[in-house]
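1. A predicted structure for the sequence below; I have some questions about it.
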Amino acid sequence: MQKEKPFYTYSDIENWEGNWELIDGVPYLLASPSFAHQYVVGQLHLALASYFQARGCHVILSPFDIQLDPEEPERTAKTVVQPDLSVVCRTEQIRSRRMKGAPDLIVEVLSPSTALRDRNQKYHLYEKHGVREYWIVDPSNWTVEVFSRQDGRFQQRAVFGPSDELVSFWQPDLTVSLASVFPPEESEV
């Protein structure tokens, strides 16, 4: 007889030690990130904050809970994520302890413990809930994959490398020079 997996809600995990995400009722403990991961997050935060501040949007660093389905009751929410970076232009979505609804842009920086979840489960969640653009950053290979919405679905629009200027498809005048985004080569992912 197969044992049934436990199902959790936000009220179960909100006071647990550490940083947790909840995807379809399954909790995931987020491991401490590497130097390379945090370096990339920091550099992208600088670039995005300088661009979006003038547009009345907020760039949010993890850990900050995002409840993708705003209609779901807060206490019983079964999916709450903590993307590495989120850009939110509808500031009424932001509450003191979490955000309700999909951000406009999400950036996930891959690490060995999260890469499959970022590429599969989270990709589909972000697409389903209306994220306009999703960047998957791979610090091991020094690439950024940009997916943007087209006809209600994500389309891979481009893959950028360390010598490229990343261009957003959602905000075409947003460009990020990737030369300074990735850490020195000797840093571990």
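-> In hand now; what should we look at? Residues are numbered from 1 along each chain as shown.

2. please count neighbours and contacts with C-alpha atoms only from this point.
-> Will do.

3. just the strands from this structure, written as ranges.
-> Here the chain has its strands, by DSSP state E, at 20-23, 26-29, 58-61, 65-67, 80-81, 85-88, 98-100, 105-109, 133-138, 143-150, 153-160, 165-167, 175-177.

4. give me the distance from the last one to the chain's centre.
-> Read it as strand 175-177. 18 Å (CA atoms, centre = their mean, to the nearest Å).

5. which strands and helices sit next to that strand?
-> Where contact means 3 or more CA pairs under 8 Å, 6 or more residues apart in numbering; DSSP states H and E, strand 175-177 is packed against strand 165-167.

6. one step back: can I get the strands of the chain in JSON lines including distance to Ala115?
-> Formatted as JSON lines, those follow (distance: least, CA to CA, whole Å):
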{"stretch": "strand 20-23", "distance to Ala115": "14"}
{"stretch": "strand 26-29", "distance to Ala115": "13"}
{"stretch": "strand 58-61", "distance to Ala115": "18"}
{"stretch": "strand 65-67", "distance to Ala115": "19"}
{"stretch": "strand 80-81", "distance to Ala115": "15"}
{"stretch": "strand 85-88", "distance to Ala115": "15"}
{"stretch": "strand 98-100", "distance to Ala115": "23"}
{"stretch": "strand 105-109", "distance to Ala115": "8"}
{"stretch": "strand 133-138", "distance to Ala115": "9"}
{"stretch": "strand 143-150", "distance to Ala115": "13"}
{"stretch": "strand 153-160", "distance to Ala115": "16"}
{"stretch": "strand 165-167", "distance to Ala115": "21"}
{"stretch": "strand 175-177", "distance to Ala115": "23"}
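
7. put this next to the first one:
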Amino acid sequence: MVAIQEVVKLSPEEYLTQEETNSVKCEYINGEVYEMADASSDHVTIAGNMFFVLKNHLRGGDCRVYIADMKVRIDSLNIFYYPDVIVTCSQEDRALNYYKRSPQIIVEVLSDSTESFDRGDKFADYRQIESLKEYVLISQTKKRVDLFTKQDNNSWQLTSFDEGENLVLNSINFTCAVSSLYEDI
């Protein structure tokens, strides 16, 4: 006979308290906690490059950019994720220290182990965020960026950008060379 281990579910408050002292980042999906895998050097470099170009563009404005350690809370689904980079222009988000509720842009750097989740279930979850206008997926294996843009009818349009092209994020009037995201790779 095999013993079945009971899964202990945490409340959002218990999860947030645990995350303050955790040495490992964990995402939270409807009461269950999932440890995040370590990121590769290329992953961290690409995310850092994206943060850098966005930070320079947004400097002095109303929007804020956050990297890696800032959670996004999806209240309707009882979820907390750690995107690689987020941009929020919400005044309410400024008062929240450990997570943001109203990102306008979410960026994920793809890895072999997370790509299908980032493109599938995680993107479906992110689409529940009313404020989200653009979802950016950056490949580690080829110099390509996929941009999903929310349309007026709430559908999402995919545009891909390759090396030699410019990534355009219309919601914040931003343009950068795709090659700049791969600097030092």
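-> Received it, and whenever you're ready, just let me know what you need. This is a predicted model, so every value here is computed, not measured.

8. quick TM-score on the pair, please.
-> Here the superposed chains carry a TM-score of 0.84, computed using TM-score structural alignment, normalised by the length of the second structure; 175 aligned residues with a CA RMSD of 2.3 Å.

9. about what we covered before: in TSV: the strands of the first structure, plus distance to Glu127 of the first structure and mean neighbour count.
-> Output for the strands of the first structure, formatted as TSV (distance: least, CA to CA, whole Å; neighbours: other CA atoms under 10 Å):
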stretch	distance to Glu127 of the first structure	mean neighbour count
strand 20-23	14	22
strand 26-29	19	16
strand 58-61	19	18
strand 65-67	14	24
strand 80-81	14	25
strand 85-88	14	24
strand 98-100	16	19
strand 105-109	11	23
strand 133-138	9	24
strand 143-150	8	20
strand 153-160	6	16
strand 165-167	20	17
strand 175-177	23	17
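
10. Ala47 of the first structure: which of those strands is closest?
-> Smallest distance to Ala47 of the first structure across those (CA to CA): 6.6 Å, for strand 175-177.

11. ok, Ser113 of the first structure to Leu29 of the first structure distance?
-> As for Ser113 of the first structure, its distance to Leu29 of the first structure is 10 Å (criterion: CA to CA, to the nearest Å).

12. Lys5 of the first structure now?
-> Going from Lys5 of the first structure to Leu29 of the first structure by CA to CA gives 16 Å.

13. likewise for Phe7 of the first structure?
-> Relative to Leu29 of the first structure, Phe7 of the first structure is positioned 15 Å away (criterion: CA to CA).

14. could I get the contacting residues of the residue nearest the centre of the second structure?
-> Most central in the second structure under CA atoms, centre = their mean is Pro83, positioned 2.5 Å from the mean C-alpha point. Neighbour list for Pro83 of the second structure: Ile67, Ala68, Met70, Lys71, Val72, Ile106, Val107, Glu108 [criterion: CA atoms under 8 Å, 6 or more residues apart in numbering].

15. quick one: the biggest helix by length in the first structure to strand 133-138, angle?
-> Assignment by DSSP state H gives helix 35-52 as the longest helix of the first structure. Put simply, helix 35-52 of the first structure runs at 150 degrees to strand 133-138, going by axes from the mean of the first three to the mean of the last three CA atoms, to 10 degrees.

16. name the residues of helix 35-52 of the first structure that are buried.
-> Counting neighbours by 16 or more other CA atoms under 10 Å, one finds that the buried residues in helix 35-52 of the first structure are 36-45, 47-49, 51-52.

17. what's the closest of these to Phe182 of the first structure?
-> Phe182 of the first structure lies nearest to Val40 out of the buried residues of helix 35-52 of the first structure, by CA to CA, at 5.6 Å.

18. the closest one against Val181, yeah?
-> Yes. Taking CA atoms under 8 Å as the definition, Val40 of the first structure is a contact partner of Val181 at 5.5 Å.

19. picking that back up, of all the strands of the first structure, which one is nearest Gln121 of the first structure?
-> Of all the strands of the first structure, strand 20-23 sits nearest to Gln121 of the first structure, with 8.1 Å by CA to CA.

20. what's the mean distance for the closest one versus the second structure?
-> Superposing on the second structure and averaging over aligned pairs (mean CA distance after the TM-score superposition for the first structure), strand 20-23 of the first structure comes out at 1.3 Å.

21. contacts made by that strand with the rest, please.
-> Applying CA under 8 Å, 6+ apart, the external contacts of strand 20-23 of the first structure come out as 8-10, 13, 27-30, 65, 78-82.

22. what range in the second structure matches it?
-> The aligned range for strand 20-23 of the first structure in the second structure is 26-29, by TM-score structural alignment.

23. wait, Val87 of the second structure sits on Ala68?
-> No. Using CA under 8 Å, Val87 of the second structure makes no contact with Ala68, being 11.8 Å away.

24. tell me who's in contact with the closest residue to Asp146 of the second structure other than its chain neighbours.
-> Spatial nearest neighbour of Asp146 of the second structure, chain neighbours left out: Ser160 (4.4 Å); criterion: CA to CA, 6 or more residues apart in numbering. Neighbour list for Ser160 of the second structure: Arg144, Val145, Asp146, Leu147 [criterion: CA under 8 Å, 6+ apart].
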